[in-house]
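*Asks:* Predicted model and sequence follow; I will ask about them next.
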Amino acid sequence: MYQENAQTNDYREQFRIYKAEQRKKKIKKLFKDIKRGKYVYLLMIPGILYFIIFKYIPIYGLQIAFKKFSYQGSFTSGEWIGLKNFYDLWEAPEFWRAFKNTIVISFMRIALGFPVPIILAILINEISLTKYKRVIQTVLTFPHFLSWIVIGGIAFNLLANQGAVNNFLELIGLHRVNFLMNPASFRYILVYSGVWKEAGWSSIIYLAVITSIDPALYEAATVDGANRYQKMWHITWAGMKSMVLLMLIMNIGHVIEGNFLQVYFLYNPVVYSTGDIIDTYVYRLTFERGVDFSFTTAVGLFKGVINLVMLMTANTFASKYSGQRRGIL
């Protein structure tokens, strides 16, 4: 018995030594990789710092969602009130209106706007003239660099009661429609102004994926008698499908993010019923009705939890669709 125990202890000691050696090898390999790609890691530092400073450190402040915020003392010294802010959130009808609008607008963006850059990328890829292709890409990408203040001014000049569109409607004998003050049309204005601004820019990533597809596949398909549409479906689309799925998951993961600047510069009290989102609701609570950082932090925490649930749900469906055990993330 004593010999068996001694032998077992020897095996354990050998296994411990083996694991320690493997750990040292992994650490040594890690430092070698870092040294070999040191310039790449240096380029990553600003991005890493951004996420640490603006994404991870603020997590510490989420505790005020469970406290009564006071300007006296530090922000962590408030009275502990538990879930009271969340109860108040649950009973606030304006919040649920904003929550509903945020969800509806976000899914409208996905349904009506998400396919546009994919289609643009496929169509641009089919253009054979290089110069013309570059001109098209430049024209479609340019709106991305305009701020929402500028786009809000353009929308006002086009769609307001005295705007260009209404002047044209009157010219052809139709009635004027103030689109920006019409709750029924406001959501579509948000969706399509966002598509106009970002579709060209978003198509760049899909074009990059398309250019990585082996040209020999197209040549082989041509030899086999495939027409242009068959090559687009069986080669181009098949090659970019995984990236489309990844981008879809990322969009769903930000479904509660309603693009505050866009809505803020386009909406008005008349369209609150269909255009007020969570971010603009929090903004009004914070800067127009009096400061209540505890309640608005509770709203932000609620947003984060919903985003996490949507992201994990989308990733689960993606794993089933793609056949991968862990999905895309």
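*Replies:* Noted; the coordinates are in hand.

*Asks:* drop to CA atoms for contacts and neighbour counts, all remaining ones
*Replies:* OK.

*Asks:* Need the three-state assignment for residue 289.
*Replies:* Secondary structure for residue 289, judged by DSSP: H, G, I helix; E, B strand; the rest coil, is coil.

*Asks:* How about the contacts made by it?
*Replies:* Under the criterion of C-alpha atoms under 8 Å, 6 or more residues apart in numbering, residue 289 has no contact partners.

*Asks:* and it, how far is that from residue 311?
*Replies:* 33 Å (C-alpha to C-alpha, to the nearest Å).

*Asks:* now do residue 124
*Replies:* 30 Å.

*Asks:* And those two? Which one has more around it.
*Replies:* residue 311 (20 against 17; other C-alpha atoms under 10 Å).

*Asks:* Surely the more buried one and residue 250 touch.
*Replies:* Yes - counting by C-alpha atoms under 8 Å, residue 311 does reach residue 250; the two are 7.3 Å apart.

*Asks:* Mind naming the longest helix for the chain?
*Replies:* The single longest helix within the chain, with elements called by DSSP state H, is helix 2-36.

*Asks:* Pull out the buried residues from it.
*Replies:* Buried residues in helix 2-36, defined by neighbour count with 16 or more other C-alpha atoms under 10 Å: none.

*Asks:* Remind me what it packs against, helices and strands.
*Replies:* Contact partners of helix 2-36 among helices and strands, from 3 or more C-alpha pairs under 8 Å, 6 or more residues apart in numbering; DSSP states H and E: none.

*Asks:* show me the contacts for residue 101.
*Replies:* 273-277.

*Asks:* Any chance of CSV for those, columns secondary structure, neighbour count and distance to residue 177?
*Replies:* Formatted as CSV, these follow (DSSP: H, G, I helix; E, B strand; the rest coil; neighbours: other C-alpha atoms under 10 Å; distance: C-alpha to C-alpha, whole Å):
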residue, secondary structure, neighbour count, distance to residue 177
273, helix, 15, 18
274, helix, 21, 17
275, helix, 29, 18
276, coil, 27, 21
277, coil, 30, 24
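
*Asks:* want to compare, so here's the second one:
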Amino acid sequence: MSVTTSDLPPPSRASRRWGTGGILLLAAILVAGVLLGPKLFRWALLDAVFPWSEAASCDGPGACWLFIRERLPQFIYGYYPAPSRWRLNVGFLLLFAWLALPLLPRIRRRAAVTVTGAAIGIAAAFMLAAGGVLGLAPVETDQWGGLFVTALLSITAMIVSLPAGIILALGRQAASPLWRGLANMTVEVIRGVPLLAILFMAVVLLPLFVPGGEGIGLFTRVVVGLCLYASAYMAEVIRGALRTIPAGQAEAARALGLGYWRCLSLVVLPQALRAALPNIVSTFIQVLKDSTLVLVVGVYDLLGVVQLTVSDPKWNSYSAEAYLFAGLFFFAICFGLSRVAARIERHLDYNRTSST
């Protein structure tokens, strides 16, 4: 029996209302683009003073990108001593090398290798930046800042949150009431508290509850707080993915003689991580953007250095250029993460289709 459009029920009022609202929002965006687009284009490009321009000053009506060139070292390195900035350049290579690991054919299906390689890169970047080893001069963390701090904080939280989130997600499904209760309490408490409160608690309370905590620096406390925050949200992502795996697969694996951990590592987790990949990347992007809140507790990441620079009366007239530069950076990193995840997802779907 064929079904015609007259046989279908009419759309509800809610669907019509949301459809109209979406159309109005799109129309408003188009109108704003038509009205503001030419002005923004003229300000940012046509009337702008670029770093290679011959103009010695920025007295025109356009953007002054000379300001970005003058302050770029501070945006990237913060107040790190100039003779030692080569250490941060090596640290950048180590931090961002983990993005290329999943693209390598022999490694893209080995999450443990990727996480381990990223952890080694993070540890090496910390050692290079802090110094005090291998004959490197020590540099206090209050001199760190800019793009390097943003990358170090966010990538550390991303890498720590994945195994920690898996452990917490498994703990929430554990048979033991003790472990299940501890995991539930940890995740729900952290997810129920704003990130700013977590950062303040890490800065103020961590030295009180950890033996020898007085020697823990401010930067380390902030890293701990951000990792706790990211791990709690990652645990919910992994838990939701674990619930999509049919229980019969684990039962079949155990019937074949596989123990709990081998069943988990060979059957359940690979499928769960594949299903959770889009949400994992979304959590990574959220962590990258939320890392800008460390400015409130006195750690100057890229946005913090930008804000500190434009607060100077000498540079406050260039705040639009500075914030636009920071926004373009965050967009480029978030877009790059989403493209890497999309490529991995297409590869996994292709392998699954070809195997069937």
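*Replies:* Ah, there it is. Just so you know, these numbers come straight off a predicted model, no measurement behind them.

*Asks:* List the contacts of residue 326 of the second structure.
*Replies:* Counted by C-alpha under 8 Å, 6+ apart, residue 326 of the second structure has contacts 302-303, 306.

*Asks:* now for it: what does it line up with in the first structure?
*Replies:* Aligned by TM-score structural alignment, residue 326 of the second structure pairs with residue 299 of the first structure.

*Asks:* Please identify the buried residues of whichever helix or strand its match is part of?
*Replies:* Assigned by DSSP states H and E, residue 299 of the first structure belongs to helix 293-322. Within helix 293-322 of the first structure, the residues scored as buried using 16+ other C-alpha under 10 Å are 293-304, 307, 310-312, 314-316, 318-319.

*Asks:* Can you find the partner of residue 154 of the second structure in the first structure?
*Replies:* Correspondence of residue 154 of the second structure to the first structure, assessed by TM-score structural alignment: residue 106.

*Asks:* neighbours of the residue lying closest to residue 114 of the first structure once chain neighbours are set aside, just the number please.
*Replies:* Closest residue to residue 114 of the first structure in three dimensions, ignoring its sequence neighbours and counting by C-alpha to C-alpha, 6 or more residues apart in numbering: residue 248, at 7.8 Å. When neighbours are counted by other C-alpha under 10 Å, residue 248 of the first structure registers 18.

*Asks:* can you pull the contacts of the match of residue 154 of the second structure?
*Replies:* 255-258.

*Asks:* With the second structure overlaid, how far apart is stretch 193-206 of the first structure on average?
*Replies:* Superposed on the second structure, stretch 193-206 of the first structure shows a mean distance of 2.2 Å to its aligned residues (mean C-alpha distance after the TM-score superposition for the first structure).

*Asks:* Touching that stretch from outside, list them.
*Replies:* Contacts of stretch 193-206 of the first structure (C-alpha under 8 Å, 6+ apart): 113, 116-118, 120-121, 137, 140-144, 146, 240, 243-244.

*Asks:* ok, so of those residues, who is nearest residue 262 of the first structure?
*Replies:* residue 146 (11.6 Å; C-alpha to C-alpha).

*Asks:* residue in the second structure matching the closest one?
*Replies:* Using TM-score structural alignment, residue 146 of the first structure pairs with residue 193 in the second structure.

*Asks:* sec struct for its match, please.
*Replies:* coil.

*Asks:* And it, how far from residue 199 of the second structure?
*Replies:* 10 Å.

*Asks:* okay, those two: which has more neighbours?
*Replies:* Neighbours per residue, other C-alpha under 10 Å: of residue 193 of the second structure and residue 199, the larger number sits with residue 199, 23 against 11.

*Asks:* Next up, the contacts around that one.
*Replies:* 221-222, 225-226, 294, 297.

*Asks:* which of the contacts of residue 106 of the first structure map to contacts in the second structure?
*Replies:* When you map the contacts of residue 106 of the first structure onto the second structure and apply both residues aligned by TM-score structural alignment, their matches' C-alpha atoms under 8 Å, the shared contacts are 255-256.

*Asks:* Tell me, of the contacts of residue 101 of the first structure, which are also contacts in the second structure.
*Replies:* Those retained in the second structure, by both residues aligned by TM-score structural alignment, their matches' C-alpha under 8 Å: 276-277.

*Asks:* can you list the contacts of residue 101 of the first structure in TSV and add distance to residue 21 of the first structure?
*Replies:* Output for those, formatted as TSV (distance: C-alpha to C-alpha, whole Å):
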residue	distance to residue 21 of the first structure
273	64
274	62
275	60
276	59
277	55
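
*Asks:* so where do the helices sit in the second structure?
*Replies:* Under DSSP H, the second structure gives helices at 13-41, 66-77, 85-100, 111-130, 146-172, 177-191, 195-209, 218-242, 247-255, 260-263, 269-290, 302-310, 319-355.

*Asks:* What range does stretch 200-212 of the first structure cover in the second structure?
*Replies:* Following TM-score structural alignment, the aligned partner range for stretch 200-212 of the first structure in the second structure is 232-244.
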